[in-house]
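J.: structure for this input, please:
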Amino acid sequence: MILEPPLIFHYIARKAYRYLEQCSERSLLLLCSLLLIGLGWLHYSFPVDISFFLFYLVPVAIVTWFIRGEWGILFGVISAVFWLASDLRIELGKHLSAHLWNMSVRSIQFAIIVYLLTAFKRAYNLEKTLARFDTLTQTVNRYHFFELLQAQLTLNQKNCISFTIAYIDLDDFKQINDKFGHQVGDNILRKFAHTIQQNIRSQDILGRLGGDEFVLLLPNLNPQEAPTFLKRIQGCLTQITTPDHHSITVSIGAATFECFPTSCDEVLEYVDQLMYNVKMSGKNNIIYEIVKH
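T.: Predicted structure coming up:
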């Protein structure tokens, strides 16, 4: 299949962005320094006086976006100095004060672009965070959890490693909201999420699917460890109390998958059904299974 020119440009730009994103700061600085030096030499050697602003902007923008704004300002000043050298070559000894003025203006122009690019990056990172994380509990949201779970499924299929997943539901949460108000309910959800995050491993992932339903992805947690681990989580959660000093309770459906499901929906439907079975049998309990086929 032959790509149209706009699609080719988009493909190349995406590949370049991913490459730069994976580079270390030292590699990026070396790459952009060589690019800047090459541009300076080309500008100085060019037989006619043309604007190199857009060319200099490339290394300036790269170091600003992928490293820090301070590097962007430095690269902008260096670009202006290279530009000054080219101007002096063409009009040696003439209007030096004007050339110095032009260099200062160009440095300011680069600095303004660096400032705007830095502000845009902050807004971009904030938007990316809001798109991936639940603002109330600071856990990953449903969409991002599905992304992470799919990556885990792909990894496990490739390496034949089991994983555990738990569906956790806060019992009678609607009654808490009705009795004490949504602000109290939100505070309990925050404590709920914080308590779980304080008692899991660094590689574990807690997501909020909606309301009072949370899901916990536990990579490399084997069937021997999983029941004890989940029981400890449940015990920690029961230490959270409502304003009338009643402990909350949770229903947990969990499974260790030693087979390798192909879809996230299949995994979540399985543990969701286990959690529902807990609800139907009296709540405040854990049902745990090992899925081998």
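J.: C-alpha only now, for contacts and for neighbours.
T.: Will do.
J.: and the gap between Trp71 and Gly38?
T.: 18 Å (Cα to Cα, to the nearest Å).
J.: more neighbours: those two, which one.
T.: Each of Trp71 and Gly38 had its neighbours counted (other Cα atoms under 10 Å), and the higher figure belongs to Trp71 (20 against 12).
J.: okay, and the more buried one sits in which element?
T.: helix 69-90 (DSSP states H and E).
J.: to compare against the first, here's another:
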Amino acid sequence: MMVCWCGRTAIAVVLAIACCTVWMFDDLVLLERPSITGAQIWISASHLIFYLVLISVLMRLRAAYDREASLARIDALTGLSNGREFHIQAVREHHRAQRTGDPLAVAYIDCDNFKQVNDRFGHCVGDRLLKEVAQTMQESLRADDTAARIGGDEFAILMPATNRDGAETVVNRIRERLADVMDANQWPVTLSIGVAVYESVPMTVDEMIRGADSLMYEVKKNQKDAVVFKLCV
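T.: Sure, this is the predicted structure:
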């Protein structure tokens, strides 16, 4: 049954059939009967049906488990990582950067004037905007980068082994593509972005994340529609 739980359903079915067949012939040998009786066939068939039902139940339980596990990590609206998963990934990359000495960049992004879109066009359009932001970010990132929706109209990006030049390339690409998306849909939304690039990561993950978060709020408070990079040594 562990085979089924691990996702090998076809193998589990084959093993169930094999077990029932061996069981039937084992009874035949032990009882010293010259041929298989109808009762033995019925018993073996009953065992097989039981195993198949059990496999089906386990498949459904595993699917439900995987679904719940995914919901715990993924933002339901955008399909990006949620804040909890982002923190988990940040802890992992923080440890890796401490071990290897590689640089690491963290970006925080806020959608300026998002409330205007919700008020003017409705929440359905607001949700579509957030989905467009998420999709554009995903299409603009590299394989090792992690994008997350932290909450509301705030997003974050984790860029492992990335120096300032690399972070600028990624963030500016996202900014340019999202500007095109906003213009195409006539949405009055710009981006306030803070990017902290760590040549050497701080002692704690919270401090590392807070560095980018505070830069983003600095942009939002002072001017909006801008990006600030800070090299932290």
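J.: drop the TM-score for these two in here.
T.: Once superposed, the chains reach a TM-score of 0.94 (TM-score structural alignment, normalised by the length of structure 2), with 232 aligned residues with a Cα RMSD of 1.6 Å.
J.: need the contact partners of the helix holding Trp71 of structure 1.
T.: The contact list for helix 69-90 of structure 1 (Cα atoms under 8 Å, 6 or more residues apart in numbering) reads 36, 40, 43-45, 49, 52, 56-57, 59-64, 94, 96, 99-100, 102-104, 106-107, 110-111, 114-115, 118.
J.: nearest spatial neighbour of the residue mapped onto Phe121 of structure 2 from structure 1, skipping sequence neighbours?
T.: Aligned by TM-score structural alignment, Phe121 of structure 2 pairs with Phe180 of structure 1. Counting by Cα to Cα, 6 or more residues apart in numbering, Pro243 is the residue found nearest to Phe180 of structure 1 once chain neighbours are left out, at 7.8 Å.
J.: how much space separates that neighbour from Ile188 of structure 1?
T.: Pro243 of structure 1 is 10 Å from Ile188 of structure 1, by Cα to Cα.
J.: more crowded one of those two?
T.: Ile188 (23 against 12).
J.: can you give me the buried ones in the helix or strand harbouring that one?
T.: Per DSSP H and E: Ile188 of structure 1 is located in helix 182-198. Buried residues in helix 182-198 of structure 1, defined by neighbour count with 16 or more other Cα atoms under 10 Å: Gly185, Asp186, Ile188, Leu189, Lys191, Phe192, Ala193, His194, Thr195, Ile196, Gln197.
J.: Asp112 of structure 2 -> structure 1?
T.: Checking TM-score structural alignment: Asp112 of structure 2 goes with Asp171.
J.: a markdown table please, covering the buried residues of helix 182-198 of structure 1 and showing distance to Gln175 of structure 1.
T.: Below are the buried residues of helix 182-198 of structure 1 laid out as a markdown table (distance: Cα to Cα, whole Å):
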| residue | distance to Gln175 of structure 1 |
| --- | --- |
| Gly185 | 9 |
| Asp186 | 13 |
| Ile188 | 13 |
| Leu189 | 14 |
| Lys191 | 17 |
| Phe192 | 16 |
| Ala193 | 19 |
| His194 | 21 |
| Thr195 | 21 |
| Ile196 | 22 |
| Gln197 | 25 |
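J.: nearest to Arg14 of structure 1, of the residues you listed?
T.: Proximity of the buried residues of helix 182-198 of structure 1 to Arg14 of structure 1 (Cα to Cα) peaks at Gln197, which lies at 34.2 Å.
J.: could you point out the longest helix of structure 1?
T.: helix 96-132 (DSSP state H).
J.: Gln224 is in contact with Thr164 of structure 1, correct?
T.: No - with contacts counted by Cα atoms under 8 Å, Thr164 of structure 1 stays clear of Gln224, the gap being 11.2 Å.
J.: comparing the two, which residue is more hemmed in?
T.: Thr164 (23 against 8).
J.: part of a strand, is the more buried one?
T.: Yes - using DSSP: H, G, I helix; E, B strand; the rest coil, the secondary structure at Thr164 of structure 1 is a strand.
J.: list the residues that contact it.
T.: Leu217, Leu218, Pro219, Asn220, Leu221, Asn222, Ala226, Ala254, Ala255, Thr256, Phe257.
J.: as CSV, these with distance to Ile176 of structure 1, secondary structure and neighbour count would be great.
T.: Formatted as CSV, these follow (distance: Cα to Cα, whole Å; DSSP: H, G, I helix; E, B strand; the rest coil; neighbours: other Cα atoms under 10 Å):
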residue, distance to Ile176 of structure 1, secondary structure, neighbour count
Leu217, 27, strand, 21
Leu218, 29, strand, 22
Pro219, 33, strand, 19
Asn220, 35, coil, 16
Leu221, 33, coil, 19
Asn222, 35, coil, 17
Ala226, 30, helix, 23
Ala254, 25, strand, 29
Ala255, 29, strand, 23
Thr256, 32, strand, 24
Phe257, 34, strand, 22
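J.: which of these sit farthest apart?
T.: Asn220 and Ala254, at 14.2 Å, using Cα to Cα across these.
J.: Thr21 of structure 2 matches what in structure 1?
T.: That one, Thr21 of structure 2, aligns with Val81 by TM-score structural alignment.
J.: tell me the spacing between that match and Ile165 of structure 1.
T.: 58 Å.
J.: so which of those two has more stuff around it?
T.: A count of neighbours by other Cα under 10 Å puts Ile165 above the other of Val81 of structure 1 and Ile165, at 26 against 18.
J.: pretty sure the more buried one sits against Val215.
T.: Yes - under the criterion of Cα under 8 Å, Ile165 of structure 1 makes contact with Val215 at 7.2 Å.
J.: in three-state terms, label Ile161 of structure 1 for me.
T.: From three-state DSSP, the assignment for Ile161 of structure 1 is coil.
J.: look up the closest residue to the residue mapped onto it from structure 2, ignoring the ones flanking it.
T.: For Ile161 of structure 1, the aligned residue in structure 2 is Asp102 (criterion: TM-score structural alignment). Distances taken as Cα to Cα, 6+ apart put Ala161 closest to Asp102 of structure 2, at 5.2 Å, once the chain neighbours are dropped.
J.: return the residue of structure 1 aligned against that neighbour.
T.: In structure 1, Ala161 of structure 2 lands on Asn220 (TM-score structural alignment).
J.: I'd say that match and Ser162 touch.
T.: Yes - if you go by Cα under 8 Å, Asn220 of structure 1 and Ser162 touch, sitting 6.0 Å apart.
J.: before we move on, the earlier item: part of a strand, is the residue nearest to Phe180 of structure 1?
T.: No - counting by three-state DSSP, Pro243 of structure 1 is not found in a strand; it is coil.
J.: centroid residue for structure 2?
T.: What sits nearest the mean C-alpha location of structure 2, by Cα atoms, centre = their mean, is Ser81, with 4.3 Å.
J.: how about the contacts made by that one?
T.: Each residue near Ser81 of structure 2 by Cα under 8 Å, 6+ apart is listed here: Arg73, Ile74, Asp75, Thr146, Ala147, Ala148, Arg149.
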